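S.K.: my questions concern the predicted model and sequence given below.
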Amino acid sequence: MKKRVLILVLFAFMASITMRGQLNDYKYIIVPKKFETFKKENQYMTSTMVKYLFTQKGFTPVYDDELPEDLANNRCLGLLASLSDDSSMFSTKVTVILKNCQSVEVYRTQEGKSKIKEFTAAYKDALEKAFVSFDGINYAYSPKKVEEKQTEPQTVIVSYRNDVKKLEEKTETEVVKQEATLENQSYETIEPETSNFTKAVEKTEQPMITSSMLYAQPIENGYQLVDSTPKVVMKLVSTSIENVFLTDYQGNSGVVLQKDGKWFLEYTEDGEKKLKELNIKF
């Protein structure tokens, strides 16, 4: 019995190491704003919650319509997240699946289950349980090494009248520039010069947080914050912790929480954690 338990533990450990190596090959997690299993975009806050949970586990999640330039040019840098939903009338059951650019499944979490009756809270609870599968993986992006192709040297032979002279070996990126005599021969490279041209990235305009007062209006499963315009600045999703809310600020997953009587927004942008103080009136 002890041997069997030890074998299972070793198998789980080796599987964790193997899976970590597979996930480390990918720089991004692509999160759809509308999962195939749902009819509406971000239904039950599933897209927001999945993006937030991946951030908490150390990954770099991005929405499918807000890809960074390197990922837009090479989709194989990221894994596409999807949900397998086997929910019934009495319980919510979801599994998170990651597939590469060739639609090959790379990773599948355990099934997260919840018996909460309210849908948004139920999917949040089930997803949190599914994401336990990422504990201990210690993800860290490690780019794949690209093998450089070796160019075989070629011999350039120049025939001039009846004299044949063998020139020094040159790589295929060099050509002979000839003049009237052999003595004045020279070489120039035909390698392309590195361009400093960069493609402009279009950014969608989103509401910014200012120091002015924000007013909390109750909505399903939380609040929406509006300014004096009034314009909705962000939505807050209630959690099981008092005065702690999930939010999505300018495409970045974040948390709004109260500390020492003040409200703060904490979110991650380009891998850097940021903190903003909010002036909220409930």
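M.R.: Okay, I see it.

S.K.: can we go C-alpha only for contacts and neighbour counts from here?
M.R.: Fine.

S.K.: my guess is residue 214 meets residue 263, correct?
M.R.: No: the criterion here is C-alpha atoms under 8 Å, and residue 214 misses it with residue 263 at 10.9 Å.

S.K.: shared neighbours, these two?
M.R.: Counting by C-alpha atoms under 8 Å, 6 or more residues apart in numbering, the residues touching both residue 214 and residue 263 are 278, 279, 280.

S.K.: circling back to that earlier point, looking at residue 214 and residue 263, which one has more neighbours?
M.R.: Higher neighbour count among residue 214 and residue 263: residue 214, with 23 against 18, using other C-alpha atoms under 10 Å.

S.K.: would you map the strands across the stretch 51-200 of the chain?
M.R.: 61-63, 78-85, 92-99, 105-108, 112-114, 157-160, 163-166, 174-177, 186-189 (DSSP state E, counting those that start in this stretch).

S.K.: make a PyMOL selection of the buried ones in the shared contacts of residue 214 and residue 263.
M.R.: The buried residues among the shared contacts of residue 214 and residue 263 can be selected in PyMOL (16 or more other C-alpha atoms under 10 Å) with this line:
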select buried, resi 278+280
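
S.K.: comparison target below:
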Amino acid sequence: MKYFFTLLIIALMSINLNAQSVNDYKYVIVPEEFDFLKSPDQYQVNSLTKFLFNKYGFEAYLKRDEKPFDNLTDPCKILYADVKGRATFIKTTLEVVLKDCNDQVIFKTSEGTSKDKEYKRAYHNALREAFYDIEALQYSYNPAGEVQDSQNPQNSTAVSPDAIEVNKKPTQQPPVIKEEVVDTADSQNETSQPSATTITYTSEDGFYKVMQSGTTITFYDDTKKIGVATIGNPETFDITTTDFSGKAFFLEGRLVIQRKIKGIAGVVEMIFTKQ
């Protein structure tokens, strides 16, 4: 019994150290393809991984993305993400691993699981469950470890908005970023079904839904209700959810939300289209 408690204390200390060390890193690189999948971004697992890292405060990029830190004086201030997975007839299991430039594990999540029989939904559900551990870290980049860009040290904390947009080269346009595009999420478990007078919008990344009934719009993250807003002025109105907040407006039949993300310059433009 004494040996068991000793191991438990060591394990807890190890978890605490990992949680602290993650804050020393600002950027996360997500590979184009994970070993357990058969093609790049199959089932859009890589895109979802990047999205979730950004959601919980990191600055994450797919390997193919243009990056603002190519000239870092210390490239070892970058974390490299990997997802380990296995799928059986009974369940799908995934875990997320973060390694440093020396291939040393900095943090590893517990396993997320799903018993869904449809592959894409199973992988997405298992990955979201694994990311509960990332969320629990309450990650906050430690500015004491700030590494400056060798070409522009005064702006080392700023991220080029155009560099974050996937599959697009940097331009001279104003700092507006569009989030990763992922197929529309399934809605079979939606807690609120649209009526005949309800208009349903889905974000381009497929992770958020909006249901508009009159001047009331309700936001959902997958099946979870995250906020309600009132359309006081259709030209622009404020929205606040548990996941994000910002200014919203309608444009050519689409709902556009411009929101700020911590650590990222400019605004992130979320586009919601009618289903």
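M.R.: Cool, got the structure. Quantities reported herein were computed from a predicted structural model and do not represent experimental measurements.

S.K.: mind checking the TM-score on these two?
M.R.: The TM-score (TM-score structural alignment, normalised by the length of structure 2) is 0.58; 203 aligned residues with a C-alpha RMSD of 4.2 Å.

S.K.: name the nearest residue to residue 185 of structure 2, sequence neighbours excluded.
M.R.: Excluding the flanking residues, the one nearest residue 185 of structure 2 by C-alpha to C-alpha, 6 or more residues apart in numbering is residue 206, at 4.9 Å.

S.K.: quick check: the one you found touching residue 180?
M.R.: No: taking contacts as C-alpha under 8 Å, residue 206 of structure 2 lies outside contact range of residue 180: 9.1 Å.

S.K.: hmm, back to that, so the residue nearest to residue 185 of structure 2 sits in a strand?
M.R.: No: assigned with DSSP: H, G, I helix; E, B strand; the rest coil, residue 206 of structure 2 falls outside any strand and is coil.

S.K.: ok, longest helix in structure 1?
M.R.: As assigned by DSSP state H, the longest helix anywhere in structure 1 is helix 2-23.

S.K.: and the contacts of that one?
M.R.: Helix 2-23 of structure 1 has contacts (C-alpha under 8 Å, 6+ apart) with 106, 107, 136, 137, 138, 139, 141.

S.K.: whereabouts in structure 2 does the next helix or strand after it align?
M.R.: Remark: after helix 2-23 of structure 1, the chain's next helix or strand is strand 28-31, criterion DSSP states H and E. The alignment of strand 28-31 of structure 1 onto structure 2 (TM-score structural alignment) covers residues 27-30.

S.K.: how much does that stretch stray from structure 1?
M.R.: Compared with structure 1 after fitting, stretch 27-30 of structure 2 deviates on average by 1.0 Å (mean C-alpha distance after the TM-score superposition for structure 1).

S.K.: can you list the residues that contact that stretch?
M.R.: Counting by C-alpha under 8 Å, 6+ apart, 46, 49-50, 53, 58-63, 77-82 sit against stretch 27-30 of structure 2.

S.K.: where exactly do the helices run in the stretch 151-275 of structure 2?
M.R.: Assigned by DSSP state H, counting those that start in this stretch, the helices in the stretch 151-275 of structure 2 fall at 161-164.

S.K.: ok so, going back, show the buried residues in the contacts of stretch 27-30 of structure 2.
M.R.: Neighbour counting by 16+ other C-alpha under 10 Å classes 46, 49-50, 53, 58-62, 77-82 among the contacts of stretch 27-30 of structure 2 as buried.

S.K.: now for those, which pair is the farthest apart?
M.R.: For these, the farthest-apart pair by C-alpha to C-alpha is 46 and 77; their separation is 21.3 Å.

S.K.: neighbours of residue 74 of structure 2, how many?
M.R.: For residue 74 of structure 2, the neighbour count with other C-alpha under 10 Å is 12.
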